[in-house]
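# Sequence and computational prediction follow.
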Amino acid sequence: MAEYADAVPSLKIGFIYNHEVPHQVAHTAPILKELLLRYPELDIDVLASTEEQTQLVKSGLGPELVKKTGFIDLEVGKADRGVLKAANAVAPARRIAILKNNLDIFRKYDVFVVPESTSLILKSQFGLDHLKFILTHHGAGDRSVTEKESIRDFDFVLVPGEKLKKRHLERGLIRKGNYAVCGYPKFDFVPHTPANMNFFENDNPIVIYNPHFDPHLSSWYEMGTDVLEAFLNAPDINLIFAPHIMLFQRKLHTSVEHKRVKYRKSLPKRFHEAPNIHIDLGSTKSVDMTYTRSADIYLGDVSSQVYEFLERRRPTVFLNSHEADWAGNPFYMSWTTGPVLNGVENLIETIREAEATHDKYLPAQNFAFEETFEFFDGKASAVAADSIAEFLKYQSCAEVELEAAE
C-alpha cells in the first residue's frame, strides 16, 4: 500500500468519547494507541465530553503518546445544563446537545472513530455530510441491539468475531470492503488488571452479579433485591455487585426496542454494610475488567461482560426474569454456558454447585467464546489499527482521484 502513503496525513481524524460514563473508552483507546505508534504521520485528536473519559484515555496511552495527541473538550452551553440534567434522567439528551453545540469543532474533521451510533446525527441531522464514520462497537454480546439498522450507515465497521460478522452480513448491515474482523481491543487495554484482587478478608468464593440496565431484559428490577438478600444470608460466599454502569445513572430506564419503562429503586443500606458484599455502582473498576477477572463465578442476565468473564473459563449462572423462550435463540447464546434460573429460590444452591457442574458447560463456553472473538498472532488493537489505516489510505486516494477528475 506504499502508493497511498503520502495521502494519509491529509485526513484529520477524531476519536469521539461522548457519554456520561466511561465504559466505552476501553473499546477504542487501544486502537488509538496502536495508530499513534504504527502511523505517527496521522493527524489524530481525542474529543471527549467528560474529564473522566479524557483521563482514562490518557492512562491507556501513557505520557509519551499523550504529548503527541490533541485533546479537545466538548462542552454543553451553560444555559442548557439545568434542562439537560433533568432530561438526561430518561434519555441521552446531553449526548445529543454535545454534538449540536460543537458543530464548529466537528466540521474541521474528515473521519471519526466512535464506539456508538448517536454520533451519526452529525451527518443525518446536522449537515456534516463530508464526515466518514468508523464503528468499533462497545461490547460483543448477543442481544438484538447488535443488529441495529444504524450500523448500515457507517463507512467502515470493526467486527470482533465470527458471530457478529455473520449477523451483520445476513442483515445487510455490512458489505464487502467496508468491514474488518479485528478481535476485541479491550483485552489489550487492561492486560495489567490482576486477577483475584483482595476485595474481601477471606478466601471464600467470589461471585460477580452483573445485571444489565435494559428495563425488559434486566434481572435487577424483578429479582435484584432478592439476589442481594440471598447472598446476605450466605456469608460464606462473597459477592461483588457491579451492575452495568448505566443502571444506577438514571432512576427511569426506557427501552424503545421492547417498549418498556421501569423505575429503578434505590439500593437498601443494609447491603452496603454487609462484609461479604462489595458494591460498585460505577467506578472504572466496573468497566475495566477488574471484577470479571477477580470473580470465580459470573451471575447475570444479558450483559456482554459475560464474554469478558469467559476470557478464563469459569462457571456462569443466569437469571431469566422476563420469561424468555431462550433455548435455540441466538440472542441468548451466552445462556448456554451455564444454568438458567427463573427465580432466586435455588440461587445459592446453584452457586454452591457451580464449580462441580462446570465441566458440563465447558464445551458451550468454548464455542460461544470462539464464535464471539477472533484471535490473531498479534494484538487485536494492532489489527484494528492496520485495518483503519487501510481504510484511510483508500479514502485519501479516492479524494485525490476525485480532485484530479474535477
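Arrived safely. Residues are numbered from 1 along each chain as shown.

# only C-alpha atoms for contact and neighbour calcs from this point on.
Noted.

# And the strands in the stretch 51-200 of the chain?
Remark: strands assigned in the stretch 51-200 of the chain by DSSP state E, counting those that start in this stretch are 70-73, 111-114, 132-135, 156-159, 179-181.

# which ones are touching residue 370?
Going by CA atoms under 8 Å, 6 or more residues apart in numbering, residue 370 touches residue 161.

# State the next helix or strand along the chain beyond the host helix or strand of it.
Element membership for residue 370 (DSSP states H and E) is helix 347-372. Per DSSP H and E, the first helix or strand lying C-terminal to helix 347-372 is helix 380-405.

# Report the buried residues of that following helix.
Within helix 380-405, the residues scored as buried using 16 or more other CA atoms under 10 Å are 380-397.

# Could you do stretch 101-111 as well?
Buried-residue list, stretch 101-111, by 16+ other CA under 10 Å: 106, 109-111.

# Which one of those residues is nearest to residue 333?
residue 111 (34.2 Å; CA to CA).

# if I read this right, the closest one contacts residue 129, doesn't it?
No: under the criterion of CA atoms under 8 Å, residue 111 makes no contact with residue 129, lying 11.2 Å away.

# gap between the two ends of stretch 286-296?
Its start and end residues considered, stretch 286-296 measures 16 Å (CA to CA, to the nearest Å).

# Stretch 232-252 now?
27 Å.

# quick one: contacts of that stretch?
Outside stretch 232-252, the residues touching it (CA under 8 Å, 6+ apart) are 21, 23, 89-90, 200, 204-213, 231, 261-265, 271, 274, 276-283, 286-287, 291, 295, 303, 348.

# That one: which residues count as buried?
Residues 232, 237-249, 252 are the ones in stretch 232-252 that count as buried (16+ other CA under 10 Å).

# Identify those among these that sit within helices.
residue 232 (DSSP state H).

# so residue 297 touches residue 208, yeah?
Yes: with contact defined as CA under 8 Å, residue 297 counts as touching residue 208 (6.4 Å).

# Who has more neighbours out of those two?
residue 208 (26 against 22; other CA atoms under 10 Å).

# Name the nearest residue to that one, ignoring sequence neighbours.
residue 240 (4.6 Å; CA to CA, 6 or more residues apart in numbering).

# The one you found and residue 365: what is the separation?
22 Å.

# Could you report the neighbour count for residue 127?
Neighbour tally, residue 127, other CA under 10 Å: 12.

# and for residue 111 and residue 129, which residues touch both?
Joint contacts of residue 111 and residue 129 (CA under 8 Å, 6+ apart) do not exist.

# how far away is residue 117 from residue 24?
12 Å.

# Between these two, which has more neighbouring residues?
Ranked by neighbour count (other CA under 10 Å), residue 117 and residue 24 place residue 24 first, with 22 against 17.

# In addition, the following structure is provided for comparison:
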Amino acid sequence: MDIAFLAIAEAQQLYHWLPAALELARRPDLRVSVLSPSDAILDLVAGYDPDGLLLRKRLKRPPFSPPDSLFRQPSRLATLLLNYRAIARFPAIVTTEISTAWLRRVPGFASRLILIKHGAGDREGGYKSRHADFDLTLVAGKKDRRRMIERGLCAPDSVAVGGYAKFELMAQRQRFFPDDAPVLLYNPHFDAELSSWVRHGPEVLAALESLEGWNVIVAPHTKLAARVPPIATAAPHIRVDMGSRHSIDMSYTVSADAYLGDVSSQVYEFLLRPRPCIFLNLDRRDAGGEAFAHWRLGQVIEDMSDLPAALARASDVQPAYEAAQLAAMRDSIDQSPIPASRRQADIIETFAKARS
C-alpha cells in the first residue's frame, strides 16, 4: 500500500508527522512517500532518515515562489493544484495542515485524507471548518478530541488520540549563554489579535533588555518571525532567534527555566517538565474562556513593569501551579508508555487498509 505524507507547510510542522512516517516505512507491505515542493524540507527529512526508509519526491514549485527555505513555502493552494495528479494518485494522504482539504473540491478526487493535528494549544484559531473535510483526524490528547467533537468538526469514530510524536525528535537540553544565570524563554504567537508582540513589541523588548539576573531567549513563532521586522537588540543577555532548527526542535523549551508567552501551544511542550510560566495579558482581555485555559497554569501579568517581581517569586509560587500543570498536560497530551509514533502509525495503517 502507498501512503503519502504531504509536506507543504513550514518546517515546524515536520516534527509532528515525521516520527509516524518513519514508523510506517519500517513496516512490511507499506511504501511511504514524502511529497514536498521544498528541497530544504526534503533535506531535513533525510537528516532524520539515515537508512533511506522514506521515498522523497520533489513537487513542482509554483511560479513566483519565494526562495526555498525551511520557513517560507510556496502558496499551499497553488502547490496542490499544480501537483494535483502526483498527489491524488495516492490512496491515503497524511498531512498536518488543513489547506489540503481544498482537494475535496476537485471533481473525482478519491483519496482518503488523514490529518495529524499539530500542536496541543487552546486558541480557538486551532478549530476551522475545513477540519471537517478529513476522513480521519489524529489529535494529541483528550482535550482536542473532545473539542473537535463538540464543535461538530469530527464524528467520534473519525478522531483518535495518538499522542505527541514530536517529543520523540526533541533536542537535548543545551547551554546557550556563557554564564549560569537562569534562562527565560519568550515565545510570542503569530495571531495578530492575540500576540503580545504585535501591539506591544517595543514595550516587551525594553522590559527584557532591562531585566537583571536572567538570560533571555526571544524565539517567536516562525510565522510571526516571517511577518514582522527582525527583532534586534544589543543586550548581551538576550538571544534572538527569528527562525532556526533550535526554534522548532524544542531546544529552547527543554533548556529554559521559565516561560513567558501568550497563546502559543509551545507552552505544553515546555510543560513536559513542570516549570514556572508567566503569561502576558497586556490588552487586559477577559481570559475566562477555554481559549485561555493555559493561563491558569502560571502567573498572568498585565504590565511589563510587573515582570521582574513575577520572576522573583516564580520559584516560590510554582508549587501552587504544579498540580494544574500536570493535569493540563494529561488532558492535552496523552503520554502513553507506547511511543506516539507507533500509536499514530497503527491508527493510520488500520484506517488505510480497512478502506483499500
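On my side now, so go ahead. These numbers come from a predicted model, not from an experiment.

# TM-score of the superposition?
After superposition, the two chains reach a TM-score (TM-score structural alignment, normalised by the length of the second structure) of 0.94; 352 aligned residues with a CA RMSD of 1.8 Å.

# re earlier: in the second structure, what sits opposite the residue nearest to residue 208 of the first structure in the alignment?
In the second structure, the residue matched to residue 240 of the first structure (TM-score structural alignment) is residue 217.

# Where in the second structure does the helix holding residue 370 of the first structure fall?
Going by TM-score structural alignment: helix 347-372 of the first structure matches residues 307-332.

# which residue ranges form the helices in the second structure?
According to DSSP H, the helices that the second structure contains are 14-25, 39-47, 76-82, 84-88, 142-150, 196-209, 222-227, 251-255, 266-270, 307-312, 314-332, 340-354.

# Ok, which of these comes nearest residue 136 of the second structure?
So among the helices of the second structure, helix 340-354 is nearest, using CA to CA, at 8.1 Å.

# Report the inter-axis angle for the closest one versus strand 112-116.
Angle, helix 340-354 of the second structure to strand 112-116, by axes from the mean of the first three to the mean of the last three CA atoms, to 10 degrees: 170 degrees.

# What helices and strands are in contact with helix 340-354 of the second structure?
On a contact count with 3 or more CA pairs under 8 Å, 6 or more residues apart in numbering; DSSP states H and E, helix 340-354 of the second structure meets helix 14-25.

# Read off where the helix it packs on ends up in the first structure.
Going by TM-score structural alignment: helix 14-25 of the second structure matches residues 25-36.

# Residues touching the matching stretch, excluding its own?
15, 17, 42, 44, 53, 56-57, 60-61, 65, 113-115, 136-139, 184-186, 188-190, 288, 381-382, 384-386, 389.

# post-alignment, that stretch versus the second structure, mean distance?
Superposed on the second structure, stretch 25-36 of the first structure shows a mean distance to its aligned partners of 0.5 Å (mean CA distance after the TM-score superposition for the first structure).

# residues of that stretch that come out buried?
Of the residues in stretch 25-36 of the first structure, those buried (16+ other CA under 10 Å) are 25-36.

# Counting neighbours, which bits of the match of helix 347-372 of the first structure end up buried?
Those would be 307-308, 310-311, 314, 318, 321-322, 324-326, 328-329, 331-332, for stretch 307-332 of the second structure by 16+ other CA under 10 Å.

# returning to that earlier point: now the helices of the second structure as TSV including distance to residue 294 of the second structure?
TSV is the format used below for the helices of the second structure (distance: least, CA to CA, whole Å):
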stretch	distance to residue 294 of the second structure
helix 14-25	21
helix 39-47	31
helix 76-82	31
helix 84-88	38
helix 142-150	12
helix 196-209	15
helix 222-227	20
helix 251-255	16
helix 266-270	8
helix 307-312	17
helix 314-332	8
helix 340-354	23
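
# which stretch among those comes nearest residue 287 of the second structure?
Closest to residue 287 of the second structure of these is helix 196-209 (CA to CA; 14.1 Å).

# Flag every buried residue along the closest one.
For helix 196-209 of the second structure, a neighbour-count test (16+ other CA under 10 Å) marks 196-198, 204-205, 207-209 as buried.

# One more: stretch 186-206 of the first structure?
186-189, 196, 200, 206.

# From residue 323 of the second structure, how far off is residue 254 of the second structure?
Distance from residue 254 of the second structure to residue 323 of the second structure, by CA to CA: 20 Å.

# got it, and residue 22 of the second structure?
35 Å.

# At the geometric centre of the first structure, which residue do we find?
Geometric centre of the first structure, nearest residue: residue 138, 3.0 Å, by CA atoms, centre = their mean.

# That one maps to what in the second structure?
So residue 138 of the first structure corresponds to residue 118, using TM-score structural alignment.

# and what of residue 165 of the first structure?
Counting by TM-score structural alignment, residue 165 of the first structure corresponds to residue 145 in the second structure.

# Number of residues surrounding its match?
Other residues close to residue 145 of the second structure by other CA under 10 Å number 23.

# again, but for residue 51 of the second structure
So residue 51 of the second structure, with other CA under 10 Å, has 8 neighbours.

# Show the contacting residues for it.
By CA under 8 Å, 6+ apart, residue 51 of the second structure has no neighbours at all.

# Was I right to think residue 34 of the second structure contacts residue 5?
Yes: using CA under 8 Å, residue 34 of the second structure makes contact with residue 5 at a distance of 4.8 Å.

# With neighbour numbers in mind, choose between the two.
residue 5 (26 against 23).

# what residue of the first structure takes the place of the more buried one?
Using TM-score structural alignment as the criterion, the counterpart of residue 5 of the second structure in the first structure is residue 15.

# quick one: the residue nearest to the centre of the first structure and residue 393 of the first structure, what's the gap?
Look at residue 138 of the first structure and residue 393 of the first structure: by CA to CA, they are 25 Å apart.

# swap in residue 402 of the first structure?
Separation of residue 402 of the first structure from residue 393 of the first structure (CA to CA) stands at 14 Å.

# before we move on, what about residue 176 of the first structure?
17 Å.

# What of residue 218 of the first structure?
Where residue 393 of the first structure is concerned, residue 218 of the first structure sits at a distance of 43 Å (CA to CA).

# Can you tell me the residue that sits opposite residue 205 of the second structure in the first structure?
By TM-score structural alignment, residue 205 of the second structure lines up with residue 228.

# again with residue 283 of the second structure
For residue 283 of the second structure, the residue aligned by TM-score structural alignment is residue 322.

# okay, now that match: neighbour count?
13.

# Over to the one 3 residues further on?
Residue 325 of the first structure has 9 neighbouring residues, counting by other CA under 10 Å.

# same deal with residue 69 of the first structure?
17.

# Counterpart of it over in the second structure?
By TM-score structural alignment, residue 69 of the first structure lines up with residue 54.
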